[in-house]
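Peer 1: No sequence on hand, only this structure:
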């Protein structure tokens, strides 16, 4: 342990990153609202002390329907309290319910995204408590919403209508330069089996 005073790992593989005969002095779990209960428990099982860092107002871990069904069956058979229901609780939500008097600190200083985007979040979710330390670097609006018309445009994992709208409308109207690789396109699309 003296040779490696700090070990970086996922919650899943932390247990195997050290001899099973040893315990970590501290385990710090970041983004714990996205950590599921099972891998969170694995990480905590090798800790003398733990610091759980996260934000319940951010996205939780995602549990697919098959896993939810399997874990609900185990949950029903075990008689555990609701706080341990896998599909409904992240590590952070479970810990905050189990230890309501544990010390909590709001990390108020924000350094990440465009000030107009975080200002919306600050007012909507944080009661204006965040201190926004980013600066607007251009006059370009940080967010634009384009909605394509409904229809049967999806084929496998491709929606040609969305591609067309992005190429023919969004890129020209926003005066985006795509040749330098500075534009990313994110779509919350999932191919659902009918």
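Peer 2: Everything's here; your move. Remember, it's a predicted structure, so these values are computed and weren't measured experimentally.

Peer 1: okay, CA-based contacts and neighbour counts for the rest of this
Peer 2: Noted.

Peer 1: Toward the C-terminus, what is the element adjacent to the longest helix along the chain?
Peer 2: The longest helix of the chain (DSSP state H) is helix 65-78. Once the chain leaves helix 65-78, the next helix or strand it forms, by DSSP states H and E, is helix 91-98.

Peer 1: related to what we said a few turns ago, buried sites along the longest helix of the chain?
Peer 2: For helix 65-78, burial by neighbour count (16 or more other CA atoms under 10 Å) applies to 68, 71, 72, 75.

Peer 1: A further structure is provided below for comparison with the first:
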């Protein structure tokens, strides 16, 4: 039974620190401690996340499944 209040899970071990920094900034007000061991892992050669507006329209596949935005797919493929 809960007595009220909240518990902040303030340690993170999985993502590269540059990736976790995004969530830390937006959702944790900088209170997240990133403890991921990056020794022996390649450095990130570019920013962890890049936001690019891609005009397009999501459409459902002919036989169901996930929604797809072809313009976003093309942009992501060209950026890789």
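Peer 2: Good, I have the coordinates. Keep in mind that this is a model prediction, so the values were computed, not measured.

Peer 1: TM-score for these two?
Peer 2: Superposed pair, TM-score by TM-score structural alignment, normalised by the length of the second structure: 0.55. Supporting alignment: 70 aligned residues with a CA RMSD of 2.9 Å.

Peer 1: re the thing from before, now do the longest helix of the first structure: which range of the second structure does it align onto?
Peer 2: Aligned by TM-score structural alignment, helix 65-78 of the first structure falls on no residue of the second structure.

Peer 1: Equivalent analysis for stretch 25-43 of the first structure, please.
Peer 2: Mapping stretch 25-43 of the first structure onto the second structure (TM-score structural alignment) gives no aligned residues.

Peer 1: For that stretch, measure first residue to last.
Peer 2: By CA to CA, to the nearest Å, the extent of stretch 25-43 of the first structure from end to end equals 12 Å.

Peer 1: Same question for stretch 28-37 of the first structure.
Peer 2: 15 Å.

Peer 1: likewise stretch 60-73 of the second structure?
Peer 2: One end of stretch 60-73 of the second structure sits 14 Å from the other (CA to CA).

Peer 1: where's the residue mapped onto residue 71 of the second structure from the first structure relative to residue 153 of the first structure, distance?
Peer 2: Taking TM-score structural alignment, residue 71 of the second structure has residue 161 as its aligned residue in the first structure. Using CA to CA, we find residue 161 of the first structure at a distance of 6 Å from residue 153 of the first structure.

Peer 1: Which one's more surrounded, these two?
Peer 2: The neighbour comparison of residue 161 of the first structure against residue 153 (other CA atoms under 10 Å) goes to residue 161, with 16 against 12.

Peer 1: My reading is that the more buried one lies in a helix. Confirm?
Peer 2: Yes. Judged by DSSP: H, G, I helix; E, B strand; the rest coil, residue 161 of the first structure forms part of a helix.

Peer 1: Going along the chain, name the strands of the first structure.
Peer 2: 24-29, 47-52, 109-110, 131-132, 154-155, 158-159 (DSSP state E).

Peer 1: Output the ones you listed as TSV; include the columns distance to residue 98 of the first structure.
Peer 2: What follows is those, written out as TSV (distance: least, CA to CA, whole Å):
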stretch	distance to residue 98 of the first structure
strand 24-29	17
strand 47-52	13
strand 109-110	27
strand 131-132	30
strand 154-155	44
strand 158-159	43
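
Peer 1: For residue 40 of the first structure, which of the ones you listed is the nearest?
Peer 2: strand 24-29 (8.2 Å; CA to CA).

Peer 1: if I look at the corresponding residue of the first structure for residue 49 of the second structure, how far off is residue 114 of the first structure?
Peer 2: When the first structure is aligned by TM-score structural alignment, residue 49 of the second structure is paired with residue 143. Between residue 143 of the first structure and residue 114 of the first structure the computed distance is 9 Å (CA to CA).

Peer 1: More neighbours: which of those two?
Peer 2: It is residue 114, of residue 143 of the first structure and residue 114, that has more neighbours when counted by other CA under 10 Å, with 17 against 8.

Peer 1: Aligned to that one, what sits in the second structure?
Peer 2: Under TM-score structural alignment, residue 114 of the first structure pairs with residue 16 in the second structure.

Peer 1: what sits against its match?
Peer 2: Contact partners of residue 16 of the second structure, counting by CA atoms under 8 Å, 6 or more residues apart in numbering, are 36, 38.
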